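Novice: here's my sequence, what's the structure:
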Amino acid sequence: MSGIERFEAPPTNQITTFETAELTALCPFDFGGPDHYDLTIKYEPDGHCLESRSLKLWLESYRDEEITAERLADELYRDISRSIEPARLYVRLEQARRGGIEETVEVGERALC
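Specialist: Coordinates of the predicted model:
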């Protein structure tokens, strides 16, 4: 398990969105510095919700990990899916522009956009 805590979802039909511009991870290539990301997580609960404090701490654990944007988006999606088993889930990871190139990776249910 990823360390993300969860709680029982209310019975109403909801879409929950988390956004942060504070996600960082280390570039796994020769650059060696941190990559900065804007992250959006949207989900429709199916029994459980993400607990925001543990989500923040879990995301902070990536700051010392060497990982590509593609791999990071995939890991975030898989770990959240395992933690709360949502009805629908969407993860959008936007890497800060570097060298004139912007990269965005999207995983999951785009209908939640």
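
Novice: rest of the way, CA atoms for contacts and neighbours
Specialist: OK.

Novice: the most centrally placed residue in the chain: what secondary structure?
Specialist: Nearest to the centroid of the C-alpha atoms of the chain, with distances taken as CA atoms, centre = their mean, sits Leu76, at 4.5 Å. Following DSSP: H, G, I helix; E, B strand; the rest coil, Leu76 is assigned to helix.

Novice: list the contacts for it?
Specialist: Neighbouring residues of Leu76 by CA atoms under 8 Å, 6 or more residues apart in numbering: Val91.

Novice: ok, which stretches of the protein are helices?
Specialist: Using DSSP state H, the helices of the chain run over 52-60, 69-84.

Novice: to check against the first, give me the structure of this:
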Amino acid sequence: MPSQRQPQTVTQPTKELQVFPNPNPERDYEITFECPEFTCLCPLTGQPDFASFEIRYVPDQLCVESKSLKLYLWSFRNEGAFHEKVTNDIANHIIEAVDPRHLTIEGTFFVRGGITTLVTVRHDKAGRAASAPRPASAKRRAPVALPGRGRLVKAGR
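Specialist: As a prediction, the model looks like this:
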């Protein structure tokens, strides 16, 4: 799935993640992508599910190119997927593309039937100490819609 060929102007969803060489592979540093506009379809009802993803990773030799990540996440828009599966699929594709030293993905699926779902996937490269889960008090609260504003804010942060 990873590709290091010359970039092209892509404006359609794609399952291909573009990558580039890590400019500082000798150092551990974390890259965070906040993706507040994720959508997929409920596999049972066909109705849209809306989510916000926070993707944090420590790169090894390769990094994920951000526009390709946007187009990759966009590719789920018309697919039916359970929250748990789609979050793990995204993690698997990133691991396959860049083999990060550490990866944490948090998918917050907005309220449906009175329930907000938070799916967290963690991955540590073989031979590295596993990261501990964040304490419950440090976990993000579900984004809430502001009436009449058409935007989301993170409560309690």
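
Novice: so the residue nearest to the centre of the first structure versus Thr24 of the first structure, what's the distance?
Specialist: From Leu76 of the first structure over to Thr24 of the first structure the distance is 13 Å, taken as CA to CA, to the nearest Å.

Novice: and what of Glu103 of the first structure?
Specialist: To Thr24 of the first structure, Glu103 of the first structure is 14 Å away according to CA to CA.

Novice: same check, this time on Met1 of the first structure
Specialist: Distance, Met1 of the first structure to Thr24 of the first structure, by CA to CA: 21 Å.

Novice: kindly report the same for Arg63 of the first structure.
Specialist: Counting by CA to CA, the gap from Arg63 of the first structure to Thr24 of the first structure is 5 Å.

Novice: of the two, who's got more company?
Specialist: Here Arg63 of the first structure and Thr24 are compared on neighbour count by other CA atoms under 10 Å; more neighbours surround Thr24, at 21 against 16.

Novice: dump the residue contacts of the corresponding residue of the second structure for the more buried one.
Specialist: Using TM-score structural alignment as the criterion, Thr24 of the first structure maps onto Thr39 of the second structure. The contact partners of Thr39 of the second structure, by CA under 8 Å, 6+ apart, come to 48-51, 74, 76-77.
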